[in-house]
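Colleague: predicted coordinates and the sequence they were generated for:
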Amino acid sequence: MIKELQINEQIRDKEVRVIDSDGSQLGIISTKEAMQIAESKKLDLVNVSPTAKPPVCRIMNYGKYKYAQAKKEKESKKKQKVINVKEIRMTPNIEDHDLSVKAKNASKFLRDGDRVKVAVRFRGRELGHTQVGREVLLKFAEMIADCSTIEKQPKMEGRNMTMFLTPKK
């Protein structure tokens, strides 16, 4: 998000340090004089550093400057990698084939660079056998150990036991 800078008449300071459009210092001059210089060049006077003493103003084309800043920001957003968390749910008494199918899906998610949350849901009397769920989760992690590392060990959260996996570097 681009922060709005003070331009032209919005600058209320009496004296400002002025940088010309070519980058050369014009020194500390009155705001009125700086405005006249900017107008004579058909450019804007932009307060680039309002906290400095005296504030630093630059003579430039404000429209071009805003466009360049927006372009830079957009480019930096492109370079960021968004990491999604995919969830895989199962029960403590899952069959081996079903477990291998879920492991295949999880390894696909991990290859795409996503984190995977693996959850075992306990119903009714199954809550008395949470160690079975832990064994299922650890077996699952072992099945896809070639492409994942355990980020967070299996832990009970309400009726679910969850574990987080991240892709191997």
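Modeller: All right, it came through fine. Numbers count the residues shown, from 1 in each chain.

Colleague: C-alpha from now on. contacts and neighbour counts both.
Modeller: OK.

Colleague: next, count neighbours for residue 140.
Modeller: By other C-alpha atoms under 10 Å, 18 other residues sit near residue 140.

Colleague: and the helix or strand containing it, what does it pack onto?
Modeller: Under the criterion of DSSP states H and E, residue 140 resides in helix 130-143. In this structure, helix 130-143 makes packing contacts with helix 96-111, strand 115-121, strand 148-157, strand 160-167, judged by 3 or more C-alpha pairs under 8 Å, 6 or more residues apart in numbering; DSSP states H and E.

Colleague: ok, 6 Å please
Modeller: Contact partners of helix 130-143 among helices and strands, from 3 or more C-alpha pairs under 6 Å, 6 or more residues apart in numbering; DSSP states H and E: none.

Colleague: got another, please set it beside the one above:
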Amino acid sequence: MEVAPQARPPVCKIMDYGKYKYEQAKKAKEAKKKQNVMNVKEVQMGVKIEDHDFNVKAKMAKRFLKNKHKVKVRIRFRGREVMHKQLGYDLMNRLIDEVKDLGVVESKPKMEGRNMIMVLTPISDK
């Protein structure tokens, strides 16, 4: 039932509840269609990565960013590699330079246990 309180005397209209529910569902479906879902993809590498392997990982990250996905970059430190965190930061900066035209850094590289983690997001076209 819809009520028009500003009318004098107040007027109400009886409505079809099934039709109302159907229209609400249709509006929700239309809104969901226009929504952009952003997934998080992960790229893993080690500190002693070779140039070709790095290029493959950078290409993967670029592809994910082109498809409007966030990219979580993880560098594994094994054994005594943890003592050389600067190598990990250098590798992260190299990757940032590689993908700077497609994505920006959402969270700066930081250590979590034996892993260094950073998140890249695609550049929005607004």
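Modeller: That came in fine, so what should we check first? Because the structure is predicted, anything quoted here is derived from the model rather than measured.

Colleague: I would like the range of the second structure that aligns with the helix holding residue 140 of the first structure, please.
Modeller: Taken onto the second structure by TM-score structural alignment, helix 130-143 of the first structure occupies residues 85-98 there.

Colleague: that stretch: average distance to aligned residues in the first structure?
Modeller: Its aligned residues in the first structure lie a mean 0.9 Å from stretch 85-98 of the second structure after superposition (mean C-alpha distance after the TM-score superposition for the first structure).

Colleague: and that stretch, how far out from the chain's middle?
Modeller: Taking C-alpha atoms, centre = their mean, to the nearest Å, one finds stretch 85-98 of the second structure lying 21 Å from the centre of the chain it belongs to.

Colleague: kindly report the same for stretch 92-101 of the second structure.
Modeller: Worked out by C-alpha atoms, centre = their mean, stretch 92-101 of the second structure lies 17 Å from the chain centre.

Colleague: same question, stretch 110-126 of the first structure
Modeller: The mean C-alpha position of stretch 110-126 of the first structure is separated from the chain mean by 25 Å, C-alpha atoms, centre = their mean.

Colleague: over to stretch 104-118 of the first structure?
Modeller: Stretch 104-118 of the first structure has its average C-alpha position 20 Å from the chain's average C-alpha position, going by C-alpha atoms, centre = their mean.

Colleague: ok, stretch 19-36 of the second structure next?
Modeller: 24 Å.

Colleague: check stretch 140-150 of the first structure too.
Modeller: Worked out by C-alpha atoms, centre = their mean, stretch 140-150 of the first structure lies 26 Å from the chain centre.

Colleague: how long is it end to end?
Modeller: Terminal residues of stretch 140-150 of the first structure lie 11 Å apart, using C-alpha to C-alpha, to the nearest Å.

Colleague: now stretch 66-85 of the second structure
Modeller: This stretch, stretch 66-85 of the second structure, spans 29 Å end to end (C-alpha to C-alpha).

Colleague: over to stretch 33-41 of the second structure?
Modeller: So stretch 33-41 of the second structure: terminal residues 22 Å apart, C-alpha to C-alpha.

Colleague: and if you look at stretch 40-49 of the first structure?
Modeller: End-to-end span of stretch 40-49 of the first structure (C-alpha to C-alpha): 23 Å.

Colleague: what's the match for residue 37 of the second structure in the first structure?
Modeller: So, by TM-score structural alignment, residue 37 of the second structure is matched to residue 82.

Colleague: now swap in residue 118 of the second structure and tell me
Modeller: Using TM-score structural alignment, residue 118 of the second structure pairs with residue 163 in the first structure.

Colleague: kindly report the same for residue 57 of the second structure.
Modeller: Alignment note (TM-score structural alignment): residue 57 of the second structure maps to residue 102 of the first structure.

Colleague: if I look at that match, how far off is residue 95 of the first structure?
Modeller: To residue 95 of the first structure, residue 102 of the first structure is 11 Å away according to C-alpha to C-alpha.

Colleague: higher neighbour count, the two?
Modeller: Each of residue 102 of the first structure and residue 95 has its neighbours counted (other C-alpha under 10 Å); residue 102 has more, 17 against 10.

Colleague: about what we covered before: what is the orientation angle of the helix holding residue 140 of the first structure with strand 160-167?
Modeller: Computed by axes from the mean of the first three to the mean of the last three C-alpha atoms, to 10 degrees, the angle separating helix 130-143 of the first structure from strand 160-167 equals 10 degrees.
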